[in-house]
Each structure stands twice: as structure tokens, then as C-alpha cells.
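Asks: Here is my input, please return the structure:
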Amino acid sequence: MTTPTDHRMPELDFNTPALKRHRKLRALKDRVAGMGIAVGGSSVILAVLLICFYLLYEVAPLFSNASIDARASYSLPAEEQGDSLYLAMEEQSEIGMRVASNGSIVFFSVEEGTVIKTVPNPRDQAITSFTVESDTSRLLAFAYEDGAVLISKHDYRTSYPNGERHITPVVEYPYGEAAIKVADFPIQHLAIRDGDDGLTIAASGASDSAILKVTKDVNFITEEVELTEQRESLPFIEDVQSVLVSGNQRSLYVATRTGELSEFDLRDFDNITLKDTIPLLEEGTHLVSMRYLVGKSSVMVADSSGRVSQWFNVRDDDTNEETLHFIRDVKQPIALVDMAMEQRRKGFATLDERGLVAIYNATSTRQVIDERLSDETARLISFAPRADSLLLEDSKGMNVYHIDNEHPEVSWSSIWGKVWYESYPEETYTWQSSSASNDFEPKYSLMPLAFGTIKAAFYAMLMAVPLAICGAIYTAYFMAPALRRKIKPVIELMEALPTVILGFLAGLFFAPFLEENLAATFSILVVLPVGILLFAYLWSRLPTSLRWLVPEGWQPLLLIPVIVFLAWFCLAMSPIIEVAFFGGNVRGWITNDLGITFDQRNALVVGFAMGFAVIPTIFSITEDAIFSVPKALTQGSLALGATYWQTMTRVVLPTASPGIFSAVMIGMGRAVGETMIVLMATGNTPIMDFNIFEGMRTLAANLAVEVPESEVGSSHYRILFLAAFVLFIFTFVVNTIAETVRQHLRKKYGSL
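Replies: Here you go, the predicted model:
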């Protein structure tokens, strides 16, 4: 008997050598890919963190504390000449100088205190008053009992014998070795101010006051400087404590011990008048010192209560006259003894009765140092020209200190708050980092730059978002697939255009064109939407047989000639509109009638140019998000009786909302970080004005302009890094919010 054949399925062997090798290779590829993705992702995170830490590393010194350390201490050089009236140092802080009470000028080694040179009083008379024109000019003035004034200047000659630096101190007499007769009485208080055109000397005695003006004229034949003197009397003021001549030699300030300041107008020297009387001090205090801050604009007033107040001239809009105005003050809890000014920054130091030295910056109102350096016998302090050293004289002798104070002009209030800068009519947010003048007051407010960044992004997004999203909706949902395959790559190709080209065209072509055709521009914004809607309405009323001649989804091509015609029509009608409604000049009407300033390169130009650059980004991501909505959702909605528009607004858009929101945020990120367009098309002016016809300066554009020209390690350099850090934080916060909202929308509409 035969057994039927057993028909069994062949057994599959999954452990053949080939399959084993294949599985091992695939597992290896998986591990390598996983490691690559992990390393790549970690590297990106690490790179971002390193950028953040590097920015913080460069910014941190701005807010670090200053320090002061003892450098040398020795007995008073040439002590037999008497106590010091004035202290100074030369540029390298190697040679010090003191004016002794007998009128001698003593030069000494700062490190050792050894006397290098002593220049005796050139006159036999005792000096009755002494003053300094300014620390930077090095002009010294000695007054004598006969009313004469001798002007000298301490200077330093540098040579390099045998390759080593050698500094030789000298005393010069720029107005001759003979004293200038200023008054007929012993001078008790003295003030001088030297300039290119002349010299002014003011003197006050026990019962009389006088002023001398020396005019400098250049003889064009001999090229010699000829001096012409003119002497006038001044109204006498009792109990005078201090006298100052303004930097422009137009005003004379005479302050009494009780702090009453009399301002005299010197512009008409033949008829000097009392301009104003101002109380400087609080009741119950007396004046200790009154000196000019560097730049000769701000008067610093120190009193017996420990208060130092800053005053400078502010122009009155009603009278168009400048008056001395109180600006700000700082205070120590005890009476002050002396005050010293930095020679290159708006900084000053105070010395009180306890021997405590406090160093401030006037602009930032920042106290950087507050240390007791001596006992109660301290008398004088003085800065080195670079403000890196300090001389202090007390009963024990001379003390030298090294100062590490690199960034006193920077504080949170000066960066983000309003500051009243010299010669400004009020407190402002201002960015002005450099100037041709050595007396310049840096203005490091980041508010105008942050405002400009937000303003540029706002107007760019105002133009880009509606066009990009509406275009993406139509392209992804309503447009014919064949047409979509042609339109989408063309729009995405716009993103490849270099922004420098867009900025160049916007600044040199579009901005002048926009200025000349303002009426056409605004009429296009009104006529174009109305014209397109009107054309759509007329198209919908055409016979069906005619409308079917155009395939479904190809209707946008019909709008091209409509848009071209409407734009041409608006341009053609622009002159007629200007004459009929704006007196023939829209810009003049905006400026004169509306009182709105107009700058050719303004936010409107940026809105168009940067909007054009942002549109491809928002369009591409939005279109992909809408097109990726499952077809089953749209088909189910349509099958249930919803129209195309209802399906779009209630099904497609909610489902695609996370992608659309991401597109808007990415577009905003690009607008915030855009550099070349705003640099070339905005006028690059750091002002705070939401006016669409005014320009701005953004954080990114400011970095592009000023980083290459900033001094490495300077306050300006580190402030620019702070601006970069602010931009970094801004984009980080925006992206974090965007991701949070996107995840929320994804959870909310993910179940559709």
C-alpha cells in the first residue's frame, strides 16, 4: 500500500550566513546613524551654549567692580617748599608734579618720590591765589598782591636715548615770563579760560572784582600772534568762594560760600551784565569746590554735606536762552575736602574728611569705588591722564594708588533708562558711540536699537504675513496641481536672492521711486484689493460657458493683467491725485500740514523690501503645512456637506495651525536678525519714532556697522557684544514661545 506524498511548506532559514551578515550590517548602520544624530544634535546645542557663554564672557567685565591698590608711599617731595596747592601726573604716570604753597613747581618720581626738578616762583612776591585752566591743558595761573597774574604750563618731553624712554619735565610761559596786570588789588579768587581766539581772566578781591580779555590776532604779514588786552570791572559780590569762566568764554560764574551762583554774560564785553542768580546748595551747607567736568560743559559743585551736584546749560524753548540747570547729584554722608576730575571720561573722585575716596561716573551715576585710603589729614587728590593712577596727599606725605576701572560709563540705567546728556534739553534714549571730539560723552542706550529692531520686524511682518499665508492657502488648497508645481518653486527661488542685493535695490532705486510716487503707492494699497474683488465679482457673473473656458484652479493667471493694469492706472493718476488733494506735493503735505517728518529711507521702504525677503520663508512652510493635511479630512468634510471655504477655515487651517504658526515665527526670526536690508534701506538712524516715514537702526545693523571699528576690549566693544546677547536672548525667547504655542496647537487639533 502506497503512502500519499506529504506536501509541506518549505521551512525558511533566517539564520543563514548572508542574513546574519545583513542583520549585523543593518544594526551597525542603525547604531552609527543613532550616534551621528546624537552627536550632531549635541553639537548644535553645544555650539549655541558656547556662543551664549562667549557673549557673556565678553559682556561680564562691563558690570565688574573696579579696584584700587596701593602702589607707593613716601614723604612729601621737596617738603620745605610747603603744602601742595595742586597735584598732577604725566601720561605714563612716571613723573608727578605738585604746586607748592610758595609758588614753586616740584617734579618728582611717582614710584620713589625723589625730586627730579624744582622750578621756583619767578617773582619775589607771595602768591595770593592759584587756579588751573583745566587738567588737560596743563595751564597754571598764579595771582600776586599787586593784581598781576602769571600763566605757566607744565609739559613733558619724551626722548629715547639708547632705546630707552626718558621723560623730561619742563615749565613754559605761553604768554611770556612777565605777569599780566589784571587788577589793582590783591587777588583772592582767580579763574582763567584759554582758547584759540583769546584768553579770559577773572579776578575777585576783598572789595572789588575785575576781568581781563586777551584777544589773539594773527598778523598775516609776519605770521606773529598779536595780543590785545581789554580790562573791565565787575559788580562786587561778597563772600566769594569760587570763580569759573565757561568753556566758550561767554559766561562767568561767581559762587559765594553759601552757594548762591551769579552768572554774568560776557558776550558783549563792553557791557557785562548779570544774567541770572541760581541757588546751588541746600540750606545750611557751604560750598567746598566748583570745577568743570571734562569737556567744559558740566559744572560739578561739592558742598559741606558731602553732596556733589552736576549742572549744565539747557536751552529754553520759549526764550531760546541757555540757563544753568540742575541735572543729577551723588552724596557721601560726610563733608568733602577735595574733588578731582578724570581727563578723558566723565568721571570724578571725591575725598571726604575721613580720608575716604569715592569715584563716580557722571553719565551713568555709577559709584565704582568707595574706599578709605587715608586718615582725617588727607588734603588733595588727583587723577593721572589715563585715570589708571591716583595721587593722594596727607600729613604723612604722598600716596600713589593704581586704579583698575575700565568701564565706569556703563550701568543698567545708562543702557535701558533715560539719561540727561550734556547740552540735551531733556532726558533721552540715545545711541551715539563715537565722536571726533576728545570731550565726547558716550551714549550707550540700547533702547533705540531694540526699538528699531522691533519696528523693522513689525512693518516687514505686516506686509509679509497676510500675503504669504493667503498665497499659501490658495496655492495648497485651491490652485491646480500643474500650476502649483510651477508657482511654488518660483516663490521659493525668491529666498535665494542675496539680501544685500535687495537692500541695494531698496536703498538706491525703490526708496527714491517711493518718494516720488507716494500718492500712487497709497492708492495702489486701496485700489488693488478693491479692483481684484471687483474683477472676481464680475467673473462670477459671467456665463458658465465662458468661465469653463478657464480650467479650474488656473484663474489666478487672469489676475496678472488686472494687477498690472491697476498698478499702471495708479501711477498714471498719481500727479492728478497730488494736485487735487495734496497741493501738488504729498511729501510737503505730510511734513508741513501733518507735522510728520519724512526720511527717504524709512520704515515703509523696509516693510516692502524686508517683507519681500520674508515672504518666501513663510509661504513655503505654510504651504507645506496646509498641503500635508490628510486628504481624508478634507474629503470627509466635503462629503458631509461643507463648502470648500468652510472646510478650509474649520478643518484645514486648525489642523495646519502649528505649521503656520511656526512659519510666522521663523519669518519673524529672520526679520529680527536681518542686517543688510535694514542697513542699506533705513537711513541707519538710531531714533525712537514709530512714524512709518522715519528710519531706524536695528541691533543687527548696528553690529555690522560698528564692530569692525570698535577698539577691542573697550566699553564700546563690549556694549556691542551686549547688543548681540540681547538679540540672542530675543530670538531665543521668541522661538521658545513659538515652540510652546506650536505644541499646544498640535495637541489641540491633533485629534481632527
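Asks: CA only for contacts and neighbour counts going forward, please
Replies: Fine.
Asks: How far does stretch 693-700 sit from its chain's centre?
Replies: Centroid separation for stretch 693-700 versus its chain: 13 Å, with Cα atoms, centre = their mean, to the nearest Å.
Asks: do the same with stretch 697-710
Replies: 10 Å.
Asks: Now do the buried residues in that stretch.
Replies: Residues of stretch 697-710 classed as buried: R697, T698, L699, A700, A701, N702, L703, V707, S710 (neighbour count, 16 or more other Cα atoms under 10 Å).
Asks: and what of stretch 406-421?
Replies: Neighbour-count burial for stretch 406-421 [16+ other Cα under 10 Å]: 406-411, 414-417, 419-421.
Asks: Not counting sequence-adjacent ones, nearest residue to S305?
Replies: A335 (4.9 Å; Cα to Cα, 6 or more residues apart in numbering).
Asks: just checking, the one you found touches S304?
Replies: Yes. With contacts counted by Cα atoms under 8 Å, A335 reaches S304, the gap being 4.4 Å.
Asks: what's the strand ranked longest in the chain packed up against?
Replies: Criterion DSSP state E: the longest strand present in the chain is strand 148-159. In this structure, strand 148-159 packs against strand 139-144, strand 166-172, strand 180-181, with contacts taken as 3 or more Cα pairs under 8 Å, 6 or more residues apart in numbering; DSSP states H and E.
Asks: Now show me the structure for the sequence below, then we'll compare the two:
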Amino acid sequence: MSNEATVSVPELDFNTPSARRKRKMRAFKDKAATLGISIGGISVIVAILLIFFYLLYEVMPLFRSAAVEPWQQNGQVVSPYPLPGQGKTLYLAMEEQAEIGLRLTDAAEVIFFDTRSGDIVRQQSLDLPEGVSISSFALISDARRLFALGLSNGNALVLRHDYKASYPDGVRVLSPELVYPLGTDPIPMGDGPLELLTVNGDGDNWRLIGGNASSLTRTDIELSENFLSGEVETSIETTRLAQPNVKATKLLLMPDRRWLLIAAQGGKLAVADLQAPNDASITQIINATNGDIEAFELLLGGNSLMLADSKGRVSQWFLVRDEQGSWQLTPIRNFDTDGGTLSSFTTEHRRKGFATLDSEGTLKLFNTTAQRTVLSEKLLDGPANQIAYAPRSNAMLLERNGNLSFWAIHNEHPDISWTALWDKVWYEGYEEPAYVWQSSAANNDFEPKYSLMPLAFGTLKAAFYAMLLATPLAICGAIYTAYFMAPGLRRKVKPVIELMEALPTVILGFLAGLWLAPFMELNLAAVFLILLVVPASILAFAFGWAQLPNRIRFLLPDGWDAALLIPVVMLGTWLSFALASPVENLLFGGDLRLWVSQTMGISYDQRNALVVGIAMGFAVIPTIFSITEDAIFAVPKSLSYGSLALGATPWQTLVRVVMPTASPGIFSAVMIGMGRAVGETMIVLMATGNTPIMDVNIFEGMRTLAANIAVEMPESEVGSTHFRILFLAAFVLFMFTFMVNTLAESIRQHLRQKYGSL
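Replies: Next up is the predicted model:
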């Protein structure tokens, strides 16, 4: 009979008060962590959506349709009222706030009136000699409130309407007046009536051209102040111009006072060069239209001619140099008026726009830069006699059948269209259509250029050169560090590289702009030799190391080979600088930069894409390296050991097992690095020259979307077109990164599914 040992097993109680408390605490922590992570993730999504909708909120007004409605005063619609004064209207205008209007009549009366009610504020008769009447009218500039009158006795008078503000008892009062820039005495220009007249000038120099269809006279006036007496002395020189071989119907003198534009019968257009040796030589005669020329006006700045014919066609023209260097008046663009006969035409005072009113009473607003119809709306039952813009383009006066009507215009951003933003535009002064960003200038006649193409191109160019440098270095470095390097050396190298990411980009931009750019300019040959000599030195050293006896090679622990490359790289760099001067003298005439510019025809800017590629690549390398290294190091060792056990070499294992498994992480690293490069601001701001040009040349600079926002946002007027265009640039940048990241995530998920079974 055998004795069996009895083993007592202790009973475990999982339902003790302590165990229950631990389970409750664990469950509470799990729920709290789940809730916190969920709230954090949702908050990130909400924040991104808020950014998206805020950018959209600031951008949408750019594309809001224009509107026109009767002006409202104290909640009441301003009704049409009878014309103040008597006679036929020659000129209709308004002051800055559109509170006081000006009406000039053929009876030589100037009436200032309240635009809301028509009440006369001031009425003044021009002091003309007895028996003398107004024979012609010439608008010099709406923006400067200047106009001129041709008289039946051959004299001319230049006037400006001004408005002085005063505040008696704290109430703002406007006092209109007429000013005579060239004096109150009429300027003699000829013996017969001035049926045609055009005037232009500024400050002390003026030029008047007038006469009739067959004879024109030029009068040059120079004003000078006597330093002793303080009196203004006037010098007048009159010259009879060569007889034009066209029958002129209207004249326009451009602001440079060189070019005379002549509208002639039969739809002809002539250009006269007043600086030609034979004085006013007709350089060009154009059959501009099949009908008669009805409207013939200069756009803001005086560089563009707006021409409307009797068939309702409107076109824009300006002077362009041809291949021989001669100036030719060239048709630039046409505007669709639906073939209606135009009854009135006027241009905006401060923008490159104009308005037309046809015989059916349909008002159309256009913008020339954007080449679009901003508004088309029927306002009247028939044609209008006169139409006048307010200086701020927020109001308009229409004269019809002896009545004036006052209209409010809502048209804040007419110069924005898909063409103006993303297509080539033929701007004033350019020889051909181009992509241009130029948001401001020194004068008020400037044509804003809001093409986003140079900025988008510059963004991609900077990112391309940065990624071209950073991606291979970062990925190859990460592969070696994670797969081949000894653990002890890896623990030293990886933190040092990741520490580079903490370096502020403003410091990198500062160094790139003030040190690296001039250094590369002086040592351009050495920089390019480094790209050849250092890799060749590494390969030569590797080959030589492999030829050494094993007893020597095995003295170095496995995985520490990279440490030997440090002196090799330093020696290769020194050798590159040592060889730079002889190579430069032998192959490039002693100056590589000059050779590139003169022989190759490639322009060189000190702050260029090469500098940006090196500086921004240095900033992007740590991001790509860190994520790639973690992805490769995280590949299970069992996969590598299994591959090696089956006879694969370490290189085959890396290429066919490790890299495919880590490919989702590597791809994410590249996309995150690209996002960093696209959104980088300070480096490209300080190291690119900040010129918004489209040139793939690696030696030329660029301007990126992010840098442009940083530069111009502080100087933009809140709510202006420029301000909202900058928000549109931010929106474009946001959408670009969003689409790139979405595409990257979809590819990453595909790679994960494909190689997840390894």
C-alpha cells in the first residue's frame, strides 16, 4: 500500500475589497484615459476645422458679387431729383465722400449740389470774356479733380474742384471751390475755336494740345518761382504741330506728355510721338473699329486707353515695344457688352475699372486687370446722358431726361478672378502676359498684381531643393543607424541628430542669409567639388578598408565603422577647397560664377535656391531621420533573423524584408518633412532674396506663400483686397498640405496592408 502525499493548494480570492478597489480604479483610469484621448483627438480636429472655416470666412468676400441699389439716407431711399442749374451737362463729378456733386454746363456755370437731395450748395459762373463760349471740354484726371475748357476764342482754361472741411460747433462742413492751377487768365492757343483739346501736366510743367480736325497747336507751360520776389513766373511756348492725315474727333495726351492719341472718323486711331524730330510725327494709324468711336478715355494712371465704338464694343489698348524696339499701340483685351449701343461711359478714379450704360438702361461694371464683368443690372428704362463715379467707387450719379439719380455700389474686390490669380495677365507696361506678384507701389496709379502662381511656384521650388538634399541623407543615415550601427554608437548619434531639430529656424535663416550665401558665392567651385570629392573619398576609403587583412579590420568592433568616416569626410572637404582654385582656373577661366553667368547665360543671385536647399535641408533632416530610424528599428528582429537564417545577406534582408516592412513609416517621414519644408517661413524669408519670380534656375531666388504672408500681412489694410488675398494664400497653403497629407495617409495605409503580413 503506497502513501500518497497530499498537496494543499491555497485558495485565491479575487473578490476581496482590495481587489475590487483595484479593478474599479483600473476601470476608472481606462475610461479617463479613453475620454482624455478622445477629447484631445476631437479637439485637434475641431481646431483644424475652425482654422479652415476662419480662412474661408476671410476669403469669401473676394468672390462676393457686386450689387447696386438706390442710395438710402436715414433709412429712406433717395429719389431722383431735377438737375440743379440750367444748360447741357459737360461734366459730372463728386467729391471724396460722395456728399457734394459738381455739374459743369455749356452755359459756363459750375454748380455744386447735395448728391442726396439736389439742393444747390454753391453756384458759380466762369468769368469768360463777353461773347466767348465753351467749345470743348477735356478731362485731365478724375483722381486729381482736374479738367480743362477750350473756348471759342482759341484760349484754354485749366480748373480743379476742391473741397475744404471745417468743423464749426463740432459739425463737419464742406466748402467747395474752384482752383486755377495755371492762373485765372485763359491760355492763348490759337485764333479759331478750340474744337479739340487735351491737357496733361503735373507741378510746374504742363502741355496743352488743341485746335480742330485739321490743325493742332501745342502749348508748353513752365511755372517757376522767383526766389527774390516769391512771384510765380509763367513761360509759355506755342508750336504748331504737323497736320495729321486723319480727321480727329478727340484727343488724349498721356501723362508723360510724349504720346498723343487721336480718335478719328471712320473708327481710326492715330498715335503721334511728340518727341519725334519732325514734331508730332504720326507713328501709327490703326483701323480700330468698323463703327465710330464713341468713348475714348484713359484709364487710371494714363497708361491704358479705353475705346468704345458705336456697336457697343469696348477694348483696352496700351503701348508695347515690338521686336525692333518701337512702341506700338496694341489691343490687349475686349469686354463683352452684349452688343448694346452705349449711351454713357466712365472710368473709376482709383482702380482699373470702368462702367458702361447702354441704350436699354443696363449698367455694367468691368475690371480690366481681372478681365471680367463685375455687374450687369438694368437700372433705367432708357439711355442716360451722363454717368459719374464717386472717387471711392461706392456711389454713382446717373443723369437722364433732366433728372439725377443717386445709386450706392457695393463692389469691394473687382480685381479678383481666376485669371488674375492663376493665369497669365497682360499688365500695363509689360511686353507680354506674365505671372506677377506685386501688391504695392510708390504711386496711387499702380495696377495691383495678385498672381499666386509665383508664390506657389516658389513654395514648391524651395521644398523641392530642400527635399532633394534632405531625403537621401536622412533616409540613408537612418538605415545605417538603425540596422548596421553598434548600439553604443547609436545611443550617441541619434540624440545628437534629433537635437538639431531644436535649433530655431530663425537662427538657420540668419546664418544662411548672412554667412552661407556670401560664403557659397566666394567658394562656388569648392561647394560643387565637395559633392564629387567627398563621395569619391568615402568609396575609395571603403574599398581600401576592405582590402586590409582581417586581423586589422577586426580590431574595430562591428558597427563602429562609421566613426572612421569622420576624418575621411573632413579630409575630402579640405581637398575640395584645395583643388577649387586650380580647377576653376583650368576649366572656368578663374571664376565659376562669372562663367555661369556669361558663358551659360544663367543668372546668379547671391541668395538663391541652392542656399535655401542646404539651409532648409539641414532643418528638415532631423525630422525625416528620426521618424525613419524609429520605423526601421521597430521592425521585429525575428524577421531579420529568419531571413539571415535562410541564407540571405544582410543587404538582401534590409532591402527585401526590413525596408518593405518599415515603408509606411518611411513614407510618413518623407511627407512630414515635405510639410515642414512647404510651411517653412524664416529660412526662405532670410535666404532667398524674397523675389516672387518663376525660374527653375537653382541660382535664382524665390518667394514662398508662407514668407509672403509674413512679409506683407503687417502692412496690409484690414479688409482690403490685399489683406484677403494674403488669407487666400494661407488657405491655398492649408489646402495643399491637407491634400498632401491625405494622399500620404492613404498610401501609408495601403503599404501597411500590403506588408503587414510579413
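Asks: returning to that earlier point: CSV for the buried residues of stretch 406-421 of structure 1, including secondary structure?
Replies: Output for these, formatted as CSV (DSSP: H, G, I helix; E, B strand; the rest coil):
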residue, secondary structure
E406, coil
H407, coil
P408, coil
E409, coil
V410, coil
S411, coil
S414, helix
I415, helix
W416, helix
G417, coil
V419, strand
W420, coil
Y421, coil
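Asks: which among the residues you listed gets closest to L462 of structure 1?
Replies: W416 (26.9 Å; Cα to Cα).
Asks: so who does the aligned residue in structure 2 for the closest one touch?
Replies: Taking TM-score structural alignment, the alignment pairs W416 of structure 1 with W422 from structure 2. Taking Cα atoms under 8 Å, 6 or more residues apart in numbering, we find W422 of structure 2 in contact with Y435, S451, L452, M453.
Asks: With secondary structure as extra columns, can I get the buried residues of stretch 697-710 of structure 1 in TSV?
Replies: Listed next are the buried residues of stretch 697-710 of structure 1 as TSV, based on three-state DSSP:
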residue	secondary structure
R697	coil
T698	coil
L699	helix
A700	helix
A701	helix
N702	helix
L703	helix
V707	helix
S710	coil
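Asks: Name the nearest of those residues relative to L252 of structure 1.
Replies: S710 (38.5 Å).
Asks: The closest one pairs with which position in structure 2?
Replies: S710 of structure 1 maps onto S716 in structure 2, with residues paired by TM-score structural alignment.
Asks: counterpart of S545 of structure 1 in structure 2?
Replies: Match for S545 of structure 1 (TM-score structural alignment): R551.
Asks: how about that match, secondary structure?
Replies: helix.
Asks: repeat for D217 of structure 1
Replies: strand.
Asks: gap between it and L227 of structure 1?
Replies: 6 Å (Cα to Cα, to the nearest Å).
Asks: Need the contact partners of stretch 251-270 of structure 2.
Replies: Against stretch 251-270 of structure 2 from outside (Cα under 8 Å, 6+ apart): 196-201, 207, 209, 246-250, 271-275, 280, 282-293, 296-298, 301-303, 309.
Asks: wait, isn't V110 of structure 1 in contact with Y401?
Replies: No. Between V110 of structure 1 and Y401 there is no contact under Cα under 8 Å: 10.1 Å.
Asks: Pick out whichever of the two has more residues nearby.
Replies: V110 (25 against 18; other Cα atoms under 10 Å).
Asks: How many residues are close by the aligned residue in structure 1 for F588 of structure 2?
Replies: Superposed on structure 1 with TM-score structural alignment, F588 of structure 2 falls opposite F582. Look at F582 of structure 1: counted by other Cα under 10 Å, it has 17 neighbours.
Asks: Repeat that for the one 3 residues further on.
Replies: Look at N585 of structure 1: counted by other Cα under 10 Å, it has 17 neighbours.
Asks: which ones are touching it?
Replies: So N585 of structure 1 contacts E578, V579 (Cα under 8 Å, 6+ apart).
Asks: how near is it to N517 of structure 1?
Replies: For N585 of structure 1, the distance to N517 of structure 1 - Cα to Cα - is 10 Å.
Asks: got it, and G641 of structure 1?
Replies: From G641 of structure 1 to N517 of structure 1 the distance is 49 Å (Cα to Cα).
Asks: Pick out whichever of the two has more residues nearby.
Replies: Taking other Cα under 10 Å, G641 of structure 1 and N517 do not tie; N517 has more neighbours (20 against 10).
Asks: any idea what the more buried one aligns with in structure 2?
Replies: By TM-score structural alignment, N517 of structure 1 lines up with N523.
Asks: cool, G669 of structure 1 as well?
Replies: Aligned partner of G669 of structure 1 by TM-score structural alignment: G675.
Asks: most neighbours per residue, which of the helices and strands packed on strand 148-159 of structure 1?
Replies: Neighbour counts (mean count of other Cα atoms under 10 Å) averaged over each of those peak at strand 139-144, with a mean of 22.
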